[in-house]
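Student: Let me see the structure of the following:
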Amino acid sequence: MAHIDLFFSTISPFTYLAGNRAGEVAARQGATITYKPLDIMSLFARTGGTPPKDRHISRVEYRAQELVRQAKKLGMPLNLKPAHWPTNSAPSSYAFIAAQNAGGGDLGKLMVALTRAVWAEEKDIAEDEVVRACLAEAGFDPSLADSGLLEGAETYAANLEEAVERGVFGAPFYITDQDQRFWGQDRIDDLEATLAGKM
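Tutor: Sure thing, here's the model as predicted:
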């Protein structure tokens, strides 16, 4: 069975725009997914990237245009300047890791709920009540927001190290079990074509 490692950030707008399409691809292609939330700002620092606030104005302007274009293309609401961004992505990531370990819900739906909260709903995913609501929406026990914090912190840090070692430099980033790498929500079709043996 094919496998996908999905590296993502709960505060990434492009992870938000990706929605759960990778999960749909996995279902169609008989693949499994391991979700790996990480600290995107630290990843930028480790892999030659620049946090959005420090980028040249030409890159800032292009990013803004591209986000709007892609959101329209996908029919998704998007606030280019959300009230709570950037925010601390650790609490939501720890909760996601706890949910993945516990099982019983829909991880793709949880990723969507967390990123939508930031980019479309003006919510702060550093707040426990917001994280609990996202967990419940995705079919998980909301109390997972309060459990496994040490393991969550260790896994979150390990995901960053693994990402750096495996060539990840942005989010969302997909790596197949054949080490085929795909960066960005606009490469999901290529991911599927690869899994289907067409690329």
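
Student: CA only for contacts and neighbour counts going forward, please
Tutor: Noted.

Student: wait, doesn't residue 78 sit right on residue 120?
Tutor: Yes - using CA atoms under 8 Å, residue 78 is in contact with residue 120, at 5.1 Å.

Student: Cross-check the contact I'm expecting between residue 135 and residue 110.
Tutor: Yes - counting by CA under 8 Å, residue 135 does reach residue 110; the two are 6.3 Å apart.

Student: which residues in this structure form helices?
Tutor: 13-18, 21-29, 40-46, 57-74, 90-102, 107-119, 128-137, 149-165, 188-195 (DSSP state H).

Student: Can you add distance to residue 179 and mean neighbour count and give the ones you listed back as a markdown table?
Tutor: Formatted as a markdown table, those follow (distance: least, CA to CA, whole Å; neighbours: other CA atoms under 10 Å):
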| stretch | distance to residue 179 | mean neighbour count |
| --- | --- | --- |
| helix 13-18 | 20 | 24 |
| helix 21-29 | 16 | 17 |
| helix 40-46 | 19 | 17 |
| helix 57-74 | 27 | 13 |
| helix 90-102 | 23 | 23 |
| helix 107-119 | 22 | 24 |
| helix 128-137 | 31 | 20 |
| helix 149-165 | 12 | 17 |
| helix 188-195 | 11 | 18 |
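
Student: this one next, for a side-by-side:
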Amino acid sequence: MAHIDYYFATLSPYAYLTGTRLEEIAAKHGASITYKPLDIGALFTRTGGTLPKDRHPSRMAYRAQELPRAAKKAGLPLNLKPAHWPTNAAPSAYAIIAAQQEGGGDLGRLVHSILRASWAEEKDIAEDSVVRDCLEQAGFDAGIADRGLLAGAEQYAANLEEAVNKGVFGAPFYVLDDGTMFWGQDRLDDLDAYLAGDL
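Tutor: This next block holds a predicted model:
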């Protein structure tokens, strides 16, 4: 059975635009997923990327056109300039890590609800109440947000180191157990084809 390590950031609009397609593809092919939220700013710094605030205006102008197009193709609502972005991604990432360790709910739903809160619902995913609500919506105990702080912080840092060592340089990024990599929500069709043996 194939396994997918999914590296992403809860601040990434492109991770939001993944929607639930990764989970659908994994289910189709009987693949498992390990969710690995990480600090995207630190990843960019370590691998030669540039934070949006530091990018050339031409790149940001293109991003302003491309994101709404991608959202329309994905059938997802998107606020190009969310009220609470950027924000502290750590609380939401720690909650995802803790939920994955404890189990009891739908992890894919949790990830998507956190991303949706930021990119479509004008919520601040650094706020405890928002994170707790997302946990409950996905069938998890909201108390996970408190219990998983230390372990979440350690795993969050470990995810970054692992990503850098594996050659990950952006988000979303999908790494299969055979070392095959796909970068971006627009490569999900390629991931699907690869798992089917067609690519």
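
Student: sorry, back to before: can I get the helices of structure 1 in TSV with distance to residue 5 of structure 1?
Tutor: What follows is these, written out as TSV (distance: least, CA to CA, whole Å):
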stretch	distance to residue 5 of structure 1
helix 13-18	14
helix 21-29	10
helix 40-46	16
helix 57-74	23
helix 90-102	13
helix 107-119	13
helix 128-137	21
helix 149-165	10
helix 188-195	12
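
Student: Out of those, the one nearest residue 172 of structure 1 is which?
Tutor: Residue 172 of structure 1 sits nearest to helix 13-18 of all the helices of structure 1, at 5.1 Å, using CA to CA.

Student: Structure 2: matching residues for that closest one?
Tutor: Counting by TM-score structural alignment, helix 13-18 of structure 1 falls onto residues 13-18 of structure 2.

Student: ok, and what's touching that stretch?
Tutor: Stretch 13-18 of structure 2 is contacted by residues 8-10, 67, 70-71, 74, 76, 112, 115-116, 119, 171-172, 184-185 when judged by CA atoms under 8 Å, 6 or more residues apart in numbering.

Student: wait, which of those residues is closest to residue 142 of structure 2?
Tutor: residue 112 (16.3 Å).

Student: Residue in structure 1 paired with the closest one?
Tutor: Per TM-score structural alignment, residue 112 of structure 2 is aligned with residue 112.

Student: so how far is residue 34 of structure 1 from that match?
Tutor: 15 Å (CA to CA, to the nearest Å).

Student: Next, the contact list for the residue nearest to residue 141 of structure 2 when sequence neighbours are not counted, please.
Tutor: Spatially, and ignoring its direct neighbours in sequence, residue 141 of structure 2 is nearest to residue 135 (6.6 Å; CA to CA, 6 or more residues apart in numbering). Counting by CA under 8 Å, 6+ apart, residue 135 of structure 2 makes contact with 95, 110, 141-142.

Student: Name the residue most distant from the centre of structure 1?
Tutor: Residue farthest from the centre of structure 1, counting by CA atoms, centre = their mean, is residue 198 at 25.8 Å.

Student: can you tell me how far that one sits from residue 190 of structure 1?
Tutor: Taken as CA to CA, the span from residue 198 of structure 1 to residue 190 of structure 1 is 9 Å.

Student: joint contacts of those two?
Tutor: Counting by CA under 8 Å, 6+ apart, nothing touches both residue 198 of structure 1 and residue 190.

Student: what do we get in structure 1 for residue 39 of structure 2?
Tutor: Per TM-score structural alignment, residue 39 of structure 2 is aligned with residue 39.

Student: Please tell me how far its match sits from residue 32 of structure 1.
Tutor: 23 Å.
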